[in-house]
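S.K.: Show me how the following folds:
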Amino acid sequence: MKLLRFGKKGYEKPGILDRDNNIRDLSGIVRDIDGEVLENELTRIRDIDISSLPIVDGSVRLGPCVAKTGKFICIGLNYSDHAAETNAPIPSEPVIFNKWTSAISGPFDDVEIPRGSKKTDWEVELGVIIGRSGRYIEKDQAMDHVAGYCVINDISEREYQIERGGTWDKGKGCDTFGPIGPWLVTKDEIEDPQNLDLWLDIDGKRYQNGNTQKMIFDVVTIVSYVSQFMSLQAGDIISTGTPPGVGLGLKPPVYLKPGQTMHLGITGLGEQKQKVVSAG
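M.R.: Model (predicted):
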């Protein structure tokens, strides 16, 4: 299933994509696409005759594909070739940091360059959405806790992240720095999350072109590892790292400017497109 949320910001309704790529309104079945629904209602949604649901105007805004996320967890330096381009050592354990949930935005919403920013960067990433709560999860049970996957653009302000002291978090969680979607694709539709192509273009120029085969720590390892340090709740998001081609790694570095357009996607998970604007 490809689950989604549509409508005006803050007033999104739940939806599902049918085989003809029409958006169908799920609001008569569930109240939203959130952790409680992911944990308890996926089977009921799967059993519905989707063709009986109302069709939604295809021009509608798509919001973040999951609501009420409690934690937005990120894994850093998880592609060996990305670690190399940033002159960072290969981590011996997953590097965990956070994006604030206030950074979450829709897949086609504008991305804002923060006031005073000089080094706003891009990162296409595979997102894992938790569908069953748990902690101290063993690897052989990790996939039981995954609802599905999505595209994430892990926008990063490198000066704030690296040069301003403290942890990475201040450069990762600015408003609009976490576009997710367009869909939450349930795990049964993705045969192998460790063989997905990822790509990102800026104004039509390809900068990132990778595959999840290059992840140092795979999805199973990440879910299990993170759960040793915190409980995972349904609706939580884990962003699993980015392949090479980020602005920081270029020589000389290249960063986003107002007026540019980012276009990114992952095999089977859809595409995003964002216009870059200055924060108001």
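S.K.: Could you use CA atoms for every contact and neighbour count after this?
M.R.: Fine.
S.K.: Strands along the stretch 101-250 of the chain, start to end?
M.R.: For the stretch 101-250 of the chain, strands defined by DSSP state E, counting those that start in this stretch occupy the ranges 104-105, 111-113, 120-121, 124-130, 146-153, 156-157, 178-179, 184-186, 197-202, 205-211, 237-239.
S.K.: And the longest one, what does it pack against?
M.R.: Going back to what we said before, that points to strand 146-153. strand 124-130, strand 178-179, strand 184-186, strand 261-266, strand 270-278 (3 or more Cα pairs under 8 Å, 6 or more residues apart in numbering; DSSP states H and E).
S.K.: Please name the residues that touch the closest residue to residue 147 other than its chain neighbours.
M.R.: Distances taken as Cα to Cα, 6 or more residues apart in numbering put residue 131 closest to residue 147, at 4.1 Å, once the chain neighbours are dropped. For residue 131, the contact set (Cα atoms under 8 Å, 6 or more residues apart in numbering) comprises 35, 38, 39, 145, 146, 147, 148, 233, 234, 235.
S.K.: Same check on residue 271?
M.R.: 107, 151, 181, 182, 263, 264, 265.
S.K.: Please tell me I have it right and the last one contacts residue 127.
M.R.: Going back to what we said before, that points to residue 265. No. Using Cα atoms under 8 Å, residue 265 makes no contact with residue 127, being 11.5 Å away.
S.K.: Could you name every residue contacting both of the two?
M.R.: With Cα under 8 Å, 6+ apart as the test, residue 265 and residue 127 both reach residue 151.
S.K.: how about the helices in the chain?
M.R.: 35-40, 42-46, 80-85, 158, 219-226 (DSSP state H).
S.K.: possible to save these as a markdown table with distance to residue 175 and mean neighbour count?
M.R.: Listed next are those as a markdown table, based on distance: least, Cα to Cα, whole Å; neighbours: other Cα atoms under 10 Å:
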| stretch | distance to residue 175 | mean neighbour count |
| --- | --- | --- |
| helix 35-40 | 22 | 19 |
| helix 42-46 | 30 | 14 |
| helix 80-85 | 25 | 18 |
| helix 158 | 15 | 21 |
| helix 219-226 | 24 | 22 |
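S.K.: Also this sequence, please, to line up against the first:
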Amino acid sequence: MKLLRYGEPGKEKPGLLDSDGNIRDISRHVADLSDDALSPASLCQLSRTDSDSFPIVSGSPRLGPPVGDVQRMICIGLNYSDHAEESGLPAPAEPVIFVKSCAATGPNDDVLIPLGGEKTDWEVELGVVIGRRVRHVEEKDALSYVAGYTIGHDVSERAFQHERGGQWTKGKSCEGFGPLGPWLVTADEVGDPQSLDIWLEVNGQRYQNGNTKNMIFSVAVIVSYLSKFMTLVPGDVILTGTPAGVGAGTKPTPKFLKAGDVVRLGIQRLGEQQQTFVPYT
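M.R.: From the prediction side, this is the model:
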């Protein structure tokens, strides 16, 4: 299933995308796509319900983040060897963890270039959505705790990240820096998360072009690893790293985003996002 949330910011309703591309309102089945609604039992019940029984949503509403009330975006840094290489850093021996503390936004919402931002950068990432409480899970069982997958855009302000004391979180958490969506695609529909093409374009030029098979640490390894240090709960979103091709790694001169730039990004079987970057006002 392709699950989504539609409507004005803060007033989104849960929906699904049917086989004809229509948005169906599922709010009579679940209040929101969060908490217990992401459990295996809830998703199974929803999948067994005839989508034609849900009303069609008219028009072309705004899409919000496909997970409601995201409390944590837990990020994995340097998880593609080619990105570590372009960053001039060795491949990590264990997953590098940081937290993105901005609120999740819709996949096509405008993104603010932050006040004082000089090096705003792009990073397309596979997002993993946790469906049930997990702690100390073994790698072989880790994927059973995943409700589904989505696209995450880990927008980054490199000047804040690298030139203001070396703390990644403050370069990752500016307003609008957490686009998710368009959909939460359930794990059964995605299949193997380690065989997905992943790409990003800026103003029509392709900069990132990779595949999740090139992750240093797989989704199963990441979920298992995190569960040994923290309890993961339904609705947690894990951003699993980005392939080579970020602006900071562009040769011979790094390239960063400016007002008016349009970024389009996508992952195989998960859809596409598009954002326009706008000045801080």
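S.K.: May I see the helices of the first structure organised as JSON lines, with distance to residue 206 of the first structure added?
M.R.: Listed next are those as JSON lines, based on distance: least, Cα to Cα, whole Å:
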{"stretch": "helix 35-40", "distance to residue 206 of the first structure": "35"}
{"stretch": "helix 42-46", "distance to residue 206 of the first structure": "36"}
{"stretch": "helix 80-85", "distance to residue 206 of the first structure": "16"}
{"stretch": "helix 158", "distance to residue 206 of the first structure": "20"}
{"stretch": "helix 219-226", "distance to residue 206 of the first structure": "26"}
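S.K.: Out of the ones you listed, which gets nearest to residue 248 of the first structure?
M.R.: Nearest of the helices of the first structure to residue 248 of the first structure, taken as Cα to Cα: helix 158 at 7.4 Å.
S.K.: Need the contact partners of that closest one.
M.R.: Outside helix 158 of the first structure, the residues that reach it (Cα under 8 Å, 6+ apart) are 119, 120, 121, 171, 248.
S.K.: Not counting sequence-adjacent ones, nearest residue to residue 142 of the second structure?
M.R.: residue 220 (5.2 Å).
S.K.: That neighbour pairs with which position in the first structure?
M.R.: With the correspondence set by TM-score structural alignment, residue 220 of the second structure lines up against residue 220 in the first structure.
S.K.: wait, isn't residue 9 of the second structure in contact with residue 61?
M.R.: No. Using Cα under 8 Å, residue 9 of the second structure is not in contact with residue 61; the gap is 11.2 Å.
S.K.: Pull the contacting residues for the residue nearest the centre of the first structure.
M.R.: Geometric centre of the first structure, nearest residue: residue 152, 2.6 Å, by Cα atoms, centre = their mean. When contacts are counted by Cα under 8 Å, 6+ apart, residue 152 of the first structure touches 124, 125, 126, 127, 178, 179, 180, 181, 239.
S.K.: do the same with residue 236 of the second structure
M.R.: By Cα under 8 Å, 6+ apart, the contact list for residue 236 of the second structure reads 70, 71, 72, 73, 74, 129, 130.
S.K.: Please report the distance of the residue nearest to residue 87 of the second structure when sequence neighbours are not counted from residue 83 of the second structure.
M.R.: Excluding its sequence neighbours, the residue lying closest to residue 87 of the second structure (Cα to Cα, 6+ apart) is residue 249, at 6.3 Å. Look at residue 249 of the second structure and residue 83 of the second structure: by Cα to Cα, to the nearest Å, they are 8 Å apart.
S.K.: Just give me the neighbour total for the alignment partner in the second structure of residue 141 of the first structure.
M.R.: By TM-score structural alignment, residue 141 of the first structure lines up with residue 141 in the second structure. By the criterion of other Cα atoms under 10 Å, residue 141 of the second structure has 11 neighbours.
S.K.: Tell me how many other residues crowd the closest residue to residue 198 of the first structure other than its chain neighbours.
M.R.: Closest residue in space to residue 198 of the first structure, ignoring its immediate chain neighbours: residue 266 at 4.5 Å, by Cα to Cα, 6+ apart. If you count neighbours by other Cα under 10 Å, residue 266 of the first structure ends up with 23.
S.K.: and residue 266 of the first structure, what does it touch?
M.R.: 126, 151, 196, 197, 198, 199.
S.K.: From those, list just the buried residues.
M.R.: 126, 151, 196, 197, 198, 199 (16 or more other Cα atoms under 10 Å).
S.K.: contacting residues around the fourth one?
M.R.: Under the criterion of Cα under 8 Å, 6+ apart, the neighbours of residue 197 of the first structure are 209, 210, 211, 212, 266, 267.
S.K.: Let me know the closest of these to residue 279 of the first structure.
M.R.: For the contacts of residue 197 of the first structure, the nearest to residue 279 of the first structure is residue 266 (27.6 Å; Cα to Cα).
S.K.: Please tell me how far the counterpart of that closest one in the second structure sits from residue 26 of the second structure.
M.R.: When the second structure is aligned by TM-score structural alignment, the residue opposite residue 266 of the first structure is residue 267. The gap separating residue 267 of the second structure from residue 26 of the second structure is 25 Å, by Cα to Cα.
S.K.: Noted, bye for now.
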